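*Asks:* prediction below, plus the sequence it came from.
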Amino acid sequence: MKPRIGYARVRRKAAELLEGQNSPPVSLDLVADLLGAEIREVELDDDASGILFRGNGRKVIAVNRSHHPLRKRFTIAHELGHLALHKGAEVHVDQVFRINLRDARSATAEDVEEIEANAFAANLLIPPQWIRLDLAGYTLDLENEARIDALAERYQVSKQAMIVRLTSLFSPK
């Protein structure tokens, strides 16, 4: 039996963490503060986007310094999703702490926690209620590059992320 993905829980948690923010782009620093997390840019191998450390009373999101700023925003939002939704795996070094690692496998549909963290990132960066307001009065045209580019810039996400989000929100189910 396939594990269930908690999309409703993901949407609720993202919306809860957006309280006090009313328009794009989302301040990821404010969300991190709400969750008691620090965000740090660090040197990582290119195939690692980010890492969430939890231990010794600290929560640190480490994001790959060499990645594009828009990719860093998605990675941070993804790690915030893990922090808000998942316990994390224990890692033993000299001390016990919990870790979530965002790498190339994170985008695949193999792991429920990764799927949920990606869904959380999408709901956090492009909240459905905000994008619906921005599109009120427009016919959605995914081939209107100028409109997609303007929305991507407004939300500080990649054009690809905006297209995926619009498709998931507005495609017939």
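*Replies:* Thanks, I have it.

*Asks:* alpha carbons only for contacts and neighbour counts from here, please
*Replies:* Noted.

*Asks:* buried residues, stretch 31-39. List them.
*Replies:* For stretch 31-39, burial by neighbour count (16 or more other Cα atoms under 10 Å) applies to 31-32, 37, 39.

*Asks:* one more structure, for comparison:
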Amino acid sequence: MKQSSLFTDIKTLDYNGDKLRIARVASGLSLVDVGKELVVTRQYAHKLENEAIPSDEQLAQLASLLNVKEDFFFSPRKRPIEVDQCHFRSLRSSTQTLKKMIMAQVEMFDDNFLSLLNEEVDFPEVRLLEVCDKDIQTVASIEGVAEHFRRELGLGLGPISNVIKLAESIGCIVVNLSEADERVDAFSIYNGRPIIVRNTAKTSPCRLRFDISHEIGHLIMHRGVETGCRITEAQANNFASAFLMPRSSFSAEFPRMRGQYFNWEALEELKVRWGVSLKAIIYRASKLGLITPEKAKTGFTTISRSGQAKVENGDDRLITEEPQMIQRAIDMLDSYTWIKLMKQSGLNESTLINRYRLKTPKPHLVSVQ
């Protein structure tokens, strides 16, 4: 535990309308929604996020509406998150409103909670490769990056038992975000410390592992690069495939075809062993030349027509990985430090519980009657 530094009186700071905007966007509310709550016009609600200062009564209303403490509106934005810093793995149906909401929720977590928690608990050192543009121009070069990273971490060539635990061990913060829906697969940002958002709407343990590996790829290859285009997404997918399924060991274990047909029983066993989806296995086999593109297409069609588009055979044999590092850090805090941390964060405990799926620390000492 580090020496506490939670005694700053943030009420001495000026009102910050930008923090009102962040809290509003994180809650998925519009200026009209805020105006209705305060019984003011949309225009005045907009002014409150700029030059106007709310009354004491309005502050109390805003804090209740946005589920924060009033002190939240008097804290600075220490590490603002901008669009060009973010890596979204999202479907086309996702909206800018949804993306902005997720960005605001991550900023609130990072700026108002994680930064304070980091003063109390030492997190692992960040261990991510430094690569240059020439290292990721071809599929073969990205394969080399993934293999190099495995060697750096001492992973060998076998399956990775727990991808989230691995990400946390190399200094990445993996956090749940309950309000992200299926239109956003994953999200990551390197803003002081790498953060990866785990979308709790996802039910496939294999897709989750691939999503986390995909985001690790972004954090390694695309630091300072705006992503989301076809090229950067393909690069991150190629990294995830190579990272999760090293070519030499995967090629040796890929089951032979039964004439013109896939050996689906053997493929399911391979899936469970490596923790990757049947689609990912077939895609990887095609890219490595173990099967033809035509055979891969046939395999994808079979999976889709058999009702396995979202839930595949073998998913029930795999555990769904959960982040643990932040919760363990919270559990280390004594009650006094926790109360002080929450006060300075400006967040309510219900926000941590419901939005980020965290639990408050249990008392370390219990009186005995």
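*Replies:* Looks like it arrived, so ask away. Nothing here was measured: the structure is a model prediction, and the numbers come from that model.

*Asks:* after superposition, what is the TM-score?
*Replies:* Scored against TM-score structural alignment, normalised by the length of structure 1, the superposed chains reach a TM-score of 0.75; 149 aligned residues with a Cα RMSD of 2.4 Å.

*Asks:* need the buried residues of stretch 31-39 of structure 1 in a markdown table (columns: secondary structure and distance to residue 9 of structure 1).
*Replies:* Output for these, formatted as a markdown table (DSSP: H, G, I helix; E, B strand; the rest coil; distance: Cα to Cα, whole Å):
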| residue | secondary structure | distance to residue 9 of structure 1 |
| --- | --- | --- |
| 31 | helix | 17 |
| 32 | helix | 19 |
| 37 | coil | 21 |
| 39 | strand | 24 |
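
*Asks:* from those, which is closest to residue 169 of structure 1?
*Replies:* The closest of those to residue 169 of structure 1 turns out to be residue 31 (Cα to Cα; 22.9 Å).

*Asks:* in structure 1, what stretch matches the helix ranked longest in structure 2?
*Replies:* When structure 2 is parsed with DSSP state H, its longest helix is helix 205-221. Mapping helix 205-221 of structure 2 onto structure 1 (TM-score structural alignment) gives residues 69-85.

*Asks:* ok, now stretch 182-189 of structure 2?
*Replies:* Residues 46-53 of structure 1 are the counterpart of stretch 182-189 of structure 2, counting by TM-score structural alignment.

*Asks:* can you show me the helices along structure 1?
*Replies:* Assigned by DSSP H, the helices in structure 1 fall at 7-17, 28-34, 69-85, 112-125, 128-135, 145-155, 159-170.

*Asks:* same check, this time on the stretch 1-150 of structure 2
*Replies:* 17-26, 31-38, 42-48, 56-66, 96-109, 115-120, 139-153 (DSSP state H, counting those that start in this stretch).

*Asks:* make JSON lines out of these and add distance to residue 344 of structure 2.
*Replies:* Output for those, formatted as JSON lines (distance: least, Cα to Cα, whole Å):
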{"stretch": "helix 17-26", "distance to residue 344 of structure 2": "14"}
{"stretch": "helix 31-38", "distance to residue 344 of structure 2": "24"}
{"stretch": "helix 42-48", "distance to residue 344 of structure 2": "22"}
{"stretch": "helix 56-66", "distance to residue 344 of structure 2": "15"}
{"stretch": "helix 96-109", "distance to residue 344 of structure 2": "13"}
{"stretch": "helix 115-120", "distance to residue 344 of structure 2": "8"}
{"stretch": "helix 139-153", "distance to residue 344 of structure 2": "37"}
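
*Asks:* would a markdown table of these with distance to residue 234 of structure 2 and mean neighbour count be doable?
*Replies:* Below are the helices of the stretch 1-150 of structure 2 laid out as a markdown table (distance: least, Cα to Cα, whole Å; neighbours: other Cα atoms under 10 Å):
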| stretch | distance to residue 234 of structure 2 | mean neighbour count |
| --- | --- | --- |
| helix 17-26 | 29 | 22 |
| helix 31-38 | 37 | 17 |
| helix 42-48 | 40 | 17 |
| helix 56-66 | 38 | 16 |
| helix 96-109 | 20 | 20 |
| helix 115-120 | 33 | 18 |
| helix 139-153 | 9 | 17 |
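
*Asks:* which one, of the ones you listed, ends up nearest to residue 187 of structure 2?
*Replies:* Once these are compared by Cα to Cα, helix 96-109 is nearest, at 8.5 Å.

*Asks:* show me what the closest one is packed against.
*Replies:* The contact analysis (3 or more Cα pairs under 8 Å, 6 or more residues apart in numbering; DSSP states H and E) places helix 96-109 of structure 2 against helix 17-26.

*Asks:* over in structure 1, find the residue span the helix it packs on aligns onto.
*Replies:* By TM-score structural alignment, helix 17-26 of structure 2 lines up with nothing in structure 1.

*Asks:* now swap in stretch 297-306 of structure 2 and tell me
*Replies:* Using TM-score structural alignment, stretch 297-306 of structure 2 corresponds to no residues of structure 1.

*Asks:* that stretch: which residues count as buried?
*Replies:* Going by 16+ other Cα under 10 Å, stretch 297-306 of structure 2 has these buried residues: 299-300, 303.

*Asks:* for stretch 160-173 of structure 1, same thing?
*Replies:* 161-163, 165-166.

*Asks:* among these, which one lies nearest to residue 154 of structure 1?
*Replies:* Residue 154 of structure 1 lies nearest to residue 162 out of the buried residues of stretch 160-173 of structure 1, by Cα to Cα, at 10.4 Å.

*Asks:* any idea what the closest one aligns with in structure 2?
*Replies:* Using TM-score structural alignment, residue 162 of structure 1 sits opposite residue 281 in structure 2.

*Asks:* roughly how far apart are its match and residue 251 of structure 2?
*Replies:* Relative to residue 251 of structure 2, residue 281 of structure 2 is positioned 10 Å away (Cα to Cα, to the nearest Å).

*Asks:* residue 35 of structure 2 contacts residue 44, correct?
*Replies:* Yes - between residue 35 of structure 2 and residue 44 there is a contact under Cα atoms under 8 Å: 7.5 Å.
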